[in-house]
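Enquirer: The sequence isn't on hand, but the structure is:
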């Protein structure tokens, strides 16, 4: 198969790019691949909203830029921050034109929320399912576009580069090129090749590397792992954001997210003694950025010997709460918690990767003809910690910038014809799936225990030794057995875990989401860690 534009991932980043390309080139083919259903994306599970300055009477670009830089703790690319904040309003108008319905006041103006780290009310939302509304809007637009082919249940195994043509490709190779992908068709269980002139990675996050995460099961870091194997540049993987308030349900690997907007509307964090503890950690109290709030909760849990703290909404207007957060209200009620009468048990859970595939301000990776945007990319916007509700905005802005740059490049890019078929010779079906499932459990345990909210040199060293063993065992299994989605995801997660640990070990300071007890202070040397 071949396509002019190949998009891997069907969240806000991938679909926005696909729509722009399809409308610009109605005579060309755009193919969007997703490994499960088309709507099963990280975008779908985003609750809070989109941070954007579209009320210049009460807000300003300068304030949003400053809030983003403060949250990023010195590692944001200031030029990129300005690009995203200033281009954001146009992208919001675009998605509204496509049909997105953000909540409005009776007078017709947008209903704006405020979240941790924001100095103003600027978060547009659709109740507490903003991501789902955006996903719906984009998919409906895609269905109306005849030259977009949306292919579900396809698992991308690897990027095709000169390596697959027999050339030596290393980190020092300056002209690595992407010619397409090898993909497993889950309907036929065959590995096929798809050649493309331009490939965009919009593969989302890697939350499943941890035992407890707000991410869906698809978030296995596939894009980051593929680029690393292809000798592309990865940066800042040590900055994993733990959302402070995931609903505590013992034993659940996918805790339900309690949106930051709940604290923005006035909810208060309390410990087991009922004390409002955030004032001890930050002057912004419950509206402190996520890295500070998550560490504060972690500290309280360890100090009091509990597995969670509480989010107190009892003083809030419950009628307004039910209107703004209907799904959160119903979820709590389904497990016997009445938000107007009971405090909600919450604990931090892995939520977002601020690092990823290194890109420039046009979404270009270090591999020619390969772009990346969305959570899998490291654009420079987030630095050491993402400001709440900046992720959907970043995805929209960079999907559009990838589109703009692709328009300039497409006429100079041709298909590569001499790509070999996938070689499965000498492999057999795995006899024991427990080898894969148990290794995944071990990986998640290691990452959660040693590379979580608080780290130390000894913990990181121990994690690296465990990961080396898991890597060796998994690569041996990969070499001798037929490829399966489960094995590929395990392999990708081990790679992502290695990159997180390696980045954390290289960073001899505590900054943003990376806190190391052996280096409790920031270093004077501020830099990105590129792997």
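Expert: Yes, it's here. Keep in mind the model is a prediction, meaning the values are calculated, not measured. Residues are numbered from 1 along each chain as shown.
Enquirer: From here on, just use CA atoms for contacts and neighbour counts.
Expert: Will do.
Enquirer: how about the strands of the stretch 251-400 of the chain, start to end?
Expert: Under the criterion DSSP state E, counting those that start in this stretch, the stretch 251-400 of the chain contains strands at 268-270, 309-312, 344-353, 356-358, 370-372, 377-378.
Enquirer: Structure two is appended below for comparative analysis:
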């Protein structure tokens, strides 16, 4: 039996900052971090913009940041949560600086603060246009110094362990507890049993349920799929944020993000006839919140029949732009686009999930001893639409809160050791190895296609009804594969994607009001 005190699933900012805090508070505790790809591969790594946090109290304030967050979330946010995250933000931000993360400063030595859509003030701290990459680097370096923490790359979680694995007759859906997880060692091709007193889900987003996304290929909604099968409460799944400006490509898959900070820097949106249009949709124009800008672009594309719109950087200061956005410039150049002489072709792409596993202010889920932090959660911070760069801040604040609560539980030591010692091994006797992956690939593409076509930026009653029927067919095919096949990472991811799709569709059908990132054209007044 592989036993650990704390099992962390995921290696982004949420999981790593949590693990650091728990390790520091409980030096005798054994902490195991598992991640299904390389140790640095996470949604955090691809976060360009930065961390939204109040640092300039002369021009900015907690009150302004709170109101901006509430307005962006269309006031479906939990105000108490918003106030907590914003006010705790500066303390948590200082900690990642202490851990070694570096952020850009201006000529007078203060933070070079960026401005993004929905923000009333410049408050986004950043490291050029690769902020997430820098934070990930610093956190991994800090984790590497800990003696009581082990990070296992290429380990994919198959299922959470709850009472029903131990003794079905004692399974109580009203009071479920988590005892760890079954984990596939991808290279050894063996499913291992990891028991844990505390399990933390920090698995990131769901972008791969759509054809076009800014998320990496690992973002398959694993945490939400795992939690859903374990009967955890899940909410706000109808609110999918589409980033307005991803670099257009005729290839499906992850699209390169043109950071919102570029519009904050002064870039303007134009039709391919070089005509501005945002003034027709919102008085804030390019700096309106993401849901408004994404729907405006979608509307222009549908009206004009264009496959993309243009982002105009031709008028911007070349030297300052290159200092702030060197990677965006180089990426555009590699695609044959000189952004100082031509429009950047951009399209909206799935970017962020505003809902997920329901958690309290300490990151505790409805399942005892199971915590969740980051994009896989529904904290109440984002409401119907996330304010730009609030996600990294949320991860730090909730990672801290969850770590403090975990430390308390470890000290209390009130765990059911009988269950922990009686968890069975994974049983795949009689299962067959799949000799072809083409069926999984086909079903995954089919699912992505229906989600993109029927459950995108603008939805309708008819589209959602059709999506539910088609998704159910795919679920039945996937379930049949699961019943008879030895599990692979690909099949496990597909199970999770199907669960995520079902939750998005069903909660979209239940949503009877257009708010924030959710828009059903049949609900228009």
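Expert: Sure, I can see it. This is a predicted model, so every value here is computed, not measured.
Enquirer: circling back to that earlier point, Serialize the strands of the stretch 251-400 of the first structure to CSV and add fields for distance to residue 276 of the first structure and mean neighbour count.
Expert: As requested, the strands of the stretch 251-400 of the first structure are exported to CSV (distance: least, C-alpha to C-alpha, whole Å; neighbours: other C-alpha atoms under 10 Å):
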stretch, distance to residue 276 of the first structure, mean neighbour count
strand 268-270, 4, 24
strand 309-312, 9, 25
strand 344-353, 14, 25
strand 356-358, 35, 31
strand 370-372, 41, 29
strand 377-378, 35, 28
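Enquirer: Serialize these to JSON lines and add fields for distance to residue 184 of the first structure.
Expert: Formatted as JSON lines, the strands of the stretch 251-400 of the first structure follow (distance: least, C-alpha to C-alpha, whole Å):
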{"stretch": "strand 268-270", "distance to residue 184 of the first structure": "46"}
{"stretch": "strand 309-312", "distance to residue 184 of the first structure": "43"}
{"stretch": "strand 344-353", "distance to residue 184 of the first structure": "26"}
{"stretch": "strand 356-358", "distance to residue 184 of the first structure": "23"}
{"stretch": "strand 370-372", "distance to residue 184 of the first structure": "20"}
{"stretch": "strand 377-378", "distance to residue 184 of the first structure": "23"}
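Enquirer: Residue 66 of the first structure: which of the ones you listed is closest?
Expert: Closest of the strands of the stretch 251-400 of the first structure to residue 66 of the first structure is strand 377-378, at 19.4 Å (criterion: C-alpha to C-alpha).
Enquirer: And that closest one, what does it pack against?
Expert: strand 356-358 (3 or more C-alpha pairs under 8 Å, 6 or more residues apart in numbering; DSSP states H and E).
Enquirer: And the strand it packs on, how far out from the chain middle?
Expert: On the basis of C-alpha atoms, centre = their mean, to the nearest Å, strand 356-358 of the first structure sits 11 Å off its chain's mean C-alpha point.
Enquirer: can you check stretch 494-503 of the first structure too?
Expert: On C-alpha atoms, centre = their mean, the centre of stretch 494-503 of the first structure falls 15 Å from the chain's centre.
Enquirer: Over to stretch 361-379 of the second structure?
Expert: Distance, centroid of stretch 361-379 of the second structure to centroid of chain: 14 Å (C-alpha atoms, centre = their mean).
Enquirer: Over to stretch 101-111 of the first structure?
Expert: 28 Å.
Enquirer: residues touching the nearest residue to residue 289 of the second structure once chain neighbours are set aside, list them.
Expert: Once flanking residues are discounted, residue 289 of the second structure sits nearest to residue 118: 4.6 Å by C-alpha to C-alpha, 6 or more residues apart in numbering. The neighbourhood of residue 118 of the second structure, defined by C-alpha atoms under 8 Å, 6 or more residues apart in numbering, consists of 68-69, 71-72, 287-290, 387-388.
Enquirer: In a strand, residue 4 of the second structure, correct?
Expert: Yes: according to DSSP: H, G, I helix; E, B strand; the rest coil, residue 4 of the second structure belongs to a strand.
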